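Peer 1: quick one: sequence plus predicted model below, questions after.
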Amino acid sequence: MLAELGARLRPAATQPVTAARRALQAQATRRRQLVEIRKQEVTRLHQTTDKQARADITSLIAVLDRRIAKAEAQMAALVEADPEIKTIGRRLQTAPGVGPIVAATLIAEMPELGQIDRRRIAALAGLAPIARDSGKRAGTRSIGGGRLVVRTILYLAALQASRRFVVFRTFRERLSSTGKSTKVALIATARKLLVTLNAMLATATDYDPAAT
C-alpha cells in the first residue's frame, strides 16, 4: 500500500539532514531534557519544608542551571560554526519574540522552514486548525499532531512577541476582543509568527513589520 501511495502521489524526496543540524538537534534535545528535570525539582522544592531536602534540591537546581547554560553555549557555538545556519539564525532573530534558543530550535527541528508553503508549514508544526465536521454539523476547529517541540517553542515566542511588539500585540488583542480564549488567541499568534518566519526564509529577507 505504501508503494502504491508513493507511485500515485509521487511525493518530493526528503532532503537529508546535515551533520551540523543533527548536532544542533542533539544539543537542543538535551537542553529540553535538563529544563524539564529542573521544572520537576522546582516543583519538589515548593512541596517540602524540610531544610535538608530543600538544601539538596537547591543544590541540584544550581547544577542543572549550569548544565542548561552549557547546552545553550554549545548550541550557540554550533550555529556560529556553520555559515548557512549562522545566516538563518541571524535572520530569524530579527523577528519579534525570536531569540537565540528559539532560532536554534527551529533550525534543528524544522529544516523545512522557508522551503514549503504556509499551510504545510503550519500543519508540520501542529498549528493548523483541523476541521471536525460531520454531515451538516460544523465541528469545533482545533490544532493537533505536528511537531510538539516546534509548537511549544513558537507558543512561548508568540507570548513574548504579543507582549512587546505592537503588530503581534494588536493581532492577539483583536482576537481576544471577538471572544477568543487566551489560549486560542496565542495559538493563532504563534501560527502568524511561524508563517512570517517561513516567508522571511523563503524570500531571504529580514523581518519587516509592514509585511506582517
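Peer 2: Perfect, thanks for sending it. Numbers count the residues shown, from 1 in each chain.
Peer 1: for the rest of this, base every contact and every neighbour count on C-alpha atoms.
Peer 2: OK.
Peer 1: would you mind listing the buried residues in the helix or strand where Q52 lies?
Peer 2: Using DSSP states H and E, the element containing Q52 is helix 51-81. Neighbour counts over helix 51-81 (16 or more other Cα atoms under 10 Å) mark 54, 57-58, 60-61, 64, 67-68, 71-72, 74-76, 78-79 as buried.
Peer 1: try stretch 169-180
Peer 2: Under the neighbour-count criterion of 16+ other Cα under 10 Å, stretch 169-180 has R169, F171, R172, L175, S176 buried.
Peer 1: of the residues you listed, just say which sits nearest to V102.
Peer 2: Comparing the buried residues of stretch 169-180 against V102 with Cα to Cα places R169 closest, at 19.1 Å.
Peer 1: tally of neighbours for the closest residue to that closest one other than its chain neighbours?
Peer 2: In this structure, R169 finds its nearest non-sequential neighbour in S162, 4.0 Å apart by Cα to Cα, 6 or more residues apart in numbering. The local packing of S162 (other Cα atoms under 10 Å) involves 23 other residues.
Peer 1: ditto for the one 5 residues further on
Peer 2: Taking other Cα under 10 Å as the criterion, the count of residues near V167 is 14.
Peer 1: put this next to the first one:
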Amino acid sequence: MDRIKALLSLREKLVRHRTAYKNGLSDLKDCYVEGENALIVEVQLNLISELDKQIQKVEDEIRMIIHSDDSLEVNYNLAKSVIGVGPILAAYLIAFTNNFINFDNPRSFACFAGIAPFSESSGKQKGNARVHPYANKQLKSLLNMGAMSAIRIPGELKNYYLSREKAGKNNMSTMNIIRNKIVFRVFAVIKRKVPYINHSKFAA
C-alpha cells in the first residue's frame, strides 16, 4: 500500500507541475506577439508533453499493482462502479483506507477526507461548522471533482442537485452532501460486494 501512496504522491507533484506550465502558457498567449515568445512556448509545450507521458507511466504502474492483487482489484472495480468515482479517486480510496480495512464506516472516512464538517460548540453556544485540520485535502479535492462529474451524468445525484438548486439551497452545502453520498455508496458496494447500478439508465 505504501508503494501506491508513493506513486500517487509522485503523480500529484507531476500534475501540479503540468498545471503550472499550462497556466504559464495561457498567460503567454494573452500577451503573445507573433514570434516574440516562440521559444518559450515551444519549451513549455515540450515539458507539458513529457509530463503527460510521465503521468501516464505512473498511472500505469498504479494500475499494474492493483491488478496484481485480487482483493485490491475487486474493491478497485467496485469503487469505480459508483458514479463520480474514476480510476484515480478509486486508487486513492484503496490506498488511504488500506483497501477498506482501516475504516469500518463511511462517516469516519468522510471526516478523514474533510467532507464531514464538525461544529465548534460549547454548551448552548453553537459554533460554525468547519473541516477537521487533519483532513486529507487531496482526497477532498478528488471527491469534489467526482461530485462535479456526477452531477453531469443522468441519475439520482444529478436529479438531487437540480432539485436543491431549484429550491434555492446553498450550492456548497449541496455539493458536500453529494460528496458524502459518493463515499457512502462506495462503502456500501464494498460491503455488499456488488457493483453500483444506476437505475436511472433503465427508467422510461
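Peer 2: Received it, and whenever you're ready, just let me know what you need. Bear in mind the structure is a predicted one, so any value in this text is a computation, not a measurement.
Peer 1: report the TM-score for the pair.
Peer 2: In this superposition the chains share a TM-score of 0.84, using TM-score structural alignment, normalised by the length of structure 2; 190 aligned residues with a Cα RMSD of 2.0 Å.
Peer 1: still on that earlier bit, can you find the partner of the residue nearest to R169 of structure 1 in structure 2?
Peer 2: Here S162 of structure 1 is matched to I151 in structure 2, going by TM-score structural alignment.
Peer 1: was I right to think that match contacts K158?
Peer 2: Yes - shown here, I151 of structure 2 and K158 form a contact pair, counting by Cα atoms under 8 Å, at 4.0 Å.
Peer 1: circling back to that earlier point, check contacts around the residue nearest to R169 of structure 1.
Peer 2: Counting by Cα atoms under 8 Å, 6 or more residues apart in numbering, S162 of structure 1 touches F168, R169, T170, F171, R172, T189.
Peer 1: can you say which helix or strand has it in it?
Peer 2: helix 148-164.
Peer 1: mean shift of that helix relative to structure 2?
Peer 2: Superposing on structure 2 and averaging over aligned pairs (mean Cα distance after the TM-score superposition for structure 1), helix 148-164 of structure 1 comes out at 1.1 Å.
Peer 1: V98 of structure 1 should be in a helix, yeah?
Peer 2: No - counting by DSSP: H, G, I helix; E, B strand; the rest coil, V98 of structure 1 is not found in a helix; it is coil.
Peer 1: burial measure for the closest residue to it other than its chain neighbours, as a count.
Peer 2: Using Cα to Cα, 6+ apart and skipping the chain neighbours, the partner closest in space to V98 of structure 1 is A157 (6.0 Å). Neighbourhood size, A157 of structure 1 [other Cα under 10 Å]: 23.
Peer 1: skipping adjacent residues, who's closest to the equivalent of I182 of structure 2 over in structure 1 in space?
Peer 2: By TM-score structural alignment, I182 of structure 2 lines up with L193 in structure 1. Nearest non-adjacent residue to L193 of structure 1, counting by Cα to Cα, 6+ apart: A158, 6.7 Å away.
Peer 1: my guess is the one you found contacts T189. True?
Peer 2: Yes - using Cα under 8 Å, A158 of structure 1 makes contact with T189 at a distance of 5.8 Å.
Peer 1: ok, the match of S162 of structure 1 to R179 of structure 2 distance?
Peer 2: I151 of structure 2 sits 11 Å away from R179 of structure 2, going by Cα to Cα, to the nearest Å.
Peer 1: quick check: neighbours shared by these two?
Peer 2: If you check I151 of structure 2 and R179 against Cα under 8 Å, 6+ apart, no residue is contacted by both.
Peer 1: how about the strands in structure 2?
Peer 2: For structure 2, the strands defined by DSSP state E occupy 118-119, 129-130.
Peer 1: right, and these - which one's nearest R192 of structure 2?
Peer 2: Among those, the nearest to R192 of structure 2 by Cα to Cα is strand 118-119 (28.8 Å).
Peer 1: for the residue nearest the centre of structure 2, which residues are in contact?
Peer 2: In structure 2, the residue lying closest to the centroid (Cα atoms, centre = their mean) is L142, at 1.9 Å. Counting by Cα under 8 Å, 6+ apart, L142 of structure 2 makes contact with L89.
Peer 1: look up how far K80 of structure 2 lies from it.
Peer 2: Separation of L142 of structure 2 from K80 of structure 2 (Cα to Cα) stands at 13 Å.
Peer 1: quick revisit: burial count for the match of I182 of structure 2?
Peer 2: 24.
Peer 1: what do you get for E84 of structure 1?
Peer 2: Using other Cα under 10 Å, E84 of structure 1 has 11 neighbouring residues.
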